[in-house]
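In: return a 3D structure for these sequence lines:
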Amino acid sequence: MTVRAIRGAISLDVDERQHLHDRTRELVSAIMRDNALTTDDVISAIFTVTPDIVSDFPAAAAREMGFGAVPLMCAQEIPVPGALPRIVRVMMHVDTERAREDVAHVYLGDAVALRRDLAQ
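Out: The predicted model follows:
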């Protein structure tokens, strides 16, 4: 197996705990599905949020999905003027046989604008 980093992001409509959890689960589920992963394949994940998200930690939603044994971390993005609001990002480190060019990075909602070159 090889360690690969998988990027992803999703936008929120509002900063509310349940919405944050729903959208985080949507993002994580899409990354897992599109890369044929199980939680055993995930080494760690780093979540970041824009400064306007304060309702909860995205890692809490991942733990509810069965990522309790996976090291998870949350941090805040740099508040760059003009940046997209209400964005949750993740970088997952995984064990996979996929070549770097075959890794599926997932950008959903308004977050597609962040990396059109990586979004599917």
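In: all contacts plus neighbour counts: C-alpha atoms, from now on.
Out: OK.
In: give me the most central residue, the protein.
Out: In the chain, the residue lying closest to the centroid (Cα atoms, centre = their mean) is V90, at 3.0 Å.
In: ok, that residue - contacts?
Out: Applying Cα atoms under 8 Å, 6 or more residues apart in numbering, we find V90 in contact with R7, G8, A9, A45, I46, F47, T48.
In: before we compare anything, build this one as well:
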Amino acid sequence: MRVVSVRGAITVENNTKQEIILNTKTLLENIIKKNDIKITDIISIIFSVTDDLDEAYPAVAAREIGLTYCSLLCLQEMKVKNSLRKCIRVLLLFNSELKQNQVKHIYLKDAVKLRPDLA
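Out: Coordinates of the predicted model:
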């Protein structure tokens, strides 16, 4: 088994606790399902959010879906002019038999603009 990483992102319409948590759950559930990840194989998740999202930590969503033993960290995304707003990004590290080039990165809603090469 090796450690591989998967990236993903999703946007929210409003800066509310409910939207941040709900959309983060949607993103994580998609990443886990599309990559056939066992919860116990997740090592850590780093979340970053744009500076216009400050009503909730995305890590709360991870705990609510049962990710209780992996390490979680929330950061503020670097501010870049004209960049995508109201965006939650994820970097998830997990143990897997997959090779890095077999991982399915997940970009939802307006975040698909971040990786047009994957569309």
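In: coming back round to it: out of the contacts of V90 of structure 1, which is most surrounded?
Out: Highest neighbour count within the contacts of V90 of structure 1, by other Cα atoms under 10 Å: A9, with 28 neighbours.
In: these two touch, right, it and P85?
Out: No - the pair A9 of structure 1 / P85 is not scored as a contact, 11.9 Å apart, by Cα atoms under 8 Å.
In: across to structure 2, which of the contacts of V90 of structure 1 hold up?
Out: Using both residues aligned by TM-score structural alignment, their matches' Cα atoms under 8 Å as the contact test, the members of the contacts of V90 of structure 1 still in contact in structure 2 are R7, G8, A9, A45, I46, F47, T48.
In: pick the one among these closest to A30 of structure 1.
Out: Nearest to A30 of structure 1 among those: G8, at 9.2 Å, using Cα to Cα.
In: give me the element that closest one is part of.
Out: strand 2-11 (DSSP states H and E).
In: tell me which residues in the helix or strand following that strand are buried?
Out: Where DSSP H and E defines the elements, the next helix or strand beyond strand 2-11 of structure 1 is helix 17-34. Buried residues in helix 17-34 of structure 1, counted by 16 or more other Cα atoms under 10 Å: L20, H21, R23, T24, R25, L27, V28, A30, I31, M32.
In: CSV for those residues, including distance to D56 of structure 1?
Out: Below are the buried residues of helix 17-34 of structure 1 laid out as CSV (distance: Cα to Cα, whole Å):
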residue, distance to D56 of structure 1
L20, 7
H21, 8
R23, 12
T24, 11
R25, 13
L27, 16
V28, 16
A30, 21
I31, 21
M32, 22
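In: from those, which is closest to Y107 of structure 1?
Out: The closest of those, once distances to Y107 of structure 1 are taken by Cα to Cα, is L27, at 7.9 Å.
In: so that closest one is in contact with S11, correct?
Out: No - contact criterion Cα under 8 Å: L27 of structure 1 and S11 do not qualify, at 9.7 Å.
In: end to end, how far does stretch 28-43 of structure 2 reach?
Out: 14 Å (Cα to Cα, to the nearest Å).
In: hmm, who's touching that stretch?
Out: Here stretch 28-43 of structure 2 has contacts from 6, 8, 62, 66-67, 69-71, 92-96, 103-106, using Cα under 8 Å, 6+ apart.
In: so what corresponds to L53 of structure 2 in structure 1?
Out: Matched to structure 1 by TM-score structural alignment, L53 of structure 2 sits across from I53.
In: and its match, how close does it get to F67 of structure 1?
Out: In terms of Cα to Cα, I53 of structure 1 sits 22 Å off from F67 of structure 1.
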